[in-house]
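Novice: need a structure here:
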Amino acid sequence: MDIEITTLDGKKSGKVSLSDTVFGLEPREDILHRMVRYQRAKARQGTHQTKGRSDVDRTGARMYRQKGTGGARHHSQAAPQFRGGGKAHGPQSRDHSHDLTKKFRALALRHALSTKAKNGSLVVVDDMSAKDPKTAALRGQFTKLGLQNALMIGGAELDGNFQKAARNIPNIDVLPIQGINVYDILRRHTLVLSKAAVEALEARFNGEGVK
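Specialist: Here you go, the predicted structure:
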């Protein structure tokens, strides 16, 4: 698959051939769904917790005598039905993450990349750099490219001026190649890769067969 390379100013800068084993798969929603669930579950803090009846500080004495009151029989004031009592079956701190194999996670990333390529939402730029950390200037370049909601993936090291200029633009995320992930790819409309990012991705998946 061949795709045109463009500059940030919107000018053509040649073509690059994308590997079909990385960008040419037939996207599967079930794989992408499992991967997004994995990422979102892993991101959960799991610190939500309520006090049960054994955790609240209430007297353990019987509220009133067992018989003769004409009312229901109660004992501890820490029971859930009383104000100030413990919560019944409330949430407890726990780890929400679950496992997915490394092979599956790599496959999901390739399916996410293939989704953007198939939908025509993949853009390759020659370089992600800026002379000055000026947000207005970079926003003008993005307008020329039609980028309003995009994830931008650079090389192993990001240009400092480009990163500073882009971080104030709404709906634009900038990550190094090490941070590429399925959730961020799918949550943005357009995926923008630098030439260095394309080379790094194809080197990463070199030798893996299509499954």
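
Novice: drop to CA atoms for contacts and neighbour counts, all remaining ones
Specialist: Noted.

Novice: Contact partners for A136?
Specialist: Going by C-alpha atoms under 8 Å, 6 or more residues apart in numbering, A136 touches A165.

Novice: actually D173, not the one I typed
Specialist: A150, L151, M152, A166, R167.

Novice: ok, now how distant is the fourth one from L151?
Specialist: Distance from A166 to L151, counting by C-alpha to C-alpha, to the nearest Å: 11 Å.

Novice: let's see this one next to it:
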Amino acid sequence: MANYDVLKVDGTKAGSVELSDSVFAIEPNNDVLFEAINLQRASLRQGTHAVKNRSAVRGGGRKPWRQKGTGRARQGTIRAPQWRGGGVVFGPTPRSYAYKMPKKMRRLALRSALSYKVQENEFKIVDNFNLEAPKTKEFKTTLTNLELPKKVLVVTLGEDVNVELSARNIPGVQITTPEGLNVLDLTHADSVLITEEAAKKVEEVLG
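Specialist: This next block holds a predicted model:
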């Protein structure tokens, strides 16, 4: 267990919180991280690519010339692959690129990504945002006070409507919950800003 500073929205220290080393301070496993990122990127692919093979191309039902006696090579249809306008051989067909990964590996990848952010000082804990109403200017001031870069992943406990509405017009800011936390978002962000309650929830889920 290690102590982490908890900050206020004005950037001053509010206190500290003790979090498990098995979640936030492990040696990152780069191989598992690589596999988890590939898995997510694969599942994001549309897979709607398609071409027409010789059976799908319109026309070509009639034999272009008789089988024998012309001196030319025998042909059965003008939609065979060697013809202009013919079908494609072994072309792409609609498919899903998604595949599965063992649960233990997925959890290890998340712990590795979180630990990497902590090691690189790209992980900050805030006590609470205290937004009574959606205020983009106020939320932007909070990010400035906490000296956060442009690409920030904000993690809140449950869906916080005021935070979501305040941040949605700020480029580079993404909002998620402990349940929605994933490796791709963690590695893509320059910094992670998480509430104290959300950090404890992540520890509970991944610990």
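
Novice: tm score of chain vs chain?
Specialist: After superposition, the two chains reach a TM-score (TM-score structural alignment, normalised by the length of the second structure) of 0.90; 205 aligned residues with a C-alpha RMSD of 1.8 Å.

Novice: re the thing from before, I'd like the contacts of D173 of the first structure as CSV, with secondary structure, distance to M35 of the first structure and neighbour count appended.
Specialist: Formatted as CSV, the contacts of D173 of the first structure follow (DSSP: H, G, I helix; E, B strand; the rest coil; distance: C-alpha to C-alpha, whole Å; neighbours: other C-alpha atoms under 10 Å):
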residue, secondary structure, distance to M35 of the first structure, neighbour count
A150, strand, 20, 25
L151, strand, 18, 24
M152, strand, 20, 26
A166, helix, 27, 24
R167, coil, 26, 13
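
Novice: on that earlier part again, tell me, what's touching A166 and L151 of the first structure both at once?
Specialist: I172, D173, V174.

Novice: N3 of the second structure: what secondary structure?
Specialist: strand (DSSP: H, G, I helix; E, B strand; the rest coil).

Novice: That one pairs with which position in the first structure?
Specialist: By TM-score structural alignment, N3 of the second structure lines up with D2 in the first structure.

Novice: Strands of the second structure, start to end?
Specialist: 2-7, 13-19, 123-126, 152-155, 173-176, 191-195 (DSSP state E).

Novice: In TSV, list these along with distance to S115 of the second structure.
Specialist: Converted to TSV, those look like this (distance: least, C-alpha to C-alpha, whole Å):
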stretch	distance to S115 of the second structure
strand 2-7	12
strand 13-19	12
strand 123-126	9
strand 152-155	15
strand 173-176	18
strand 191-195	11
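
Novice: what's the closest of these to L184 of the second structure?
Specialist: Closest of these to L184 of the second structure is strand 152-155, at 10.9 Å (criterion: C-alpha to C-alpha).

Novice: Report the aligned residue range of the first structure for the closest one.
Specialist: Counting by TM-score structural alignment, strand 152-155 of the second structure corresponds to 150-153 in the first structure.

Novice: From the rest of the structure, what touches that stretch?
Specialist: 171-177, 180, 184-185, 188-194, 197.

Novice: Buried ones from those, can you make that a PyMOL selection?
Specialist: Only the buried entries of the contacts of stretch 150-153 of the first structure go into this PyMOL selection, using 16 or more other C-alpha atoms under 10 Å:
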select buried, resi 172+173+174+175+176+177+180+184+185+188+189+190+191+192+193+194+197
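
Novice: How about residues contacting the longest helix seen in the first structure?
Specialist: What stands out as the longest helix in the first structure, according to DSSP state H, is helix 102-118. With contact meaning C-alpha under 8 Å, 6+ apart, helix 102-118 of the first structure is reached by 21-28, 31-32, 35, 122, 181-182, 185-186, 190-191, 211.

Novice: Right, I'll call it a day here.
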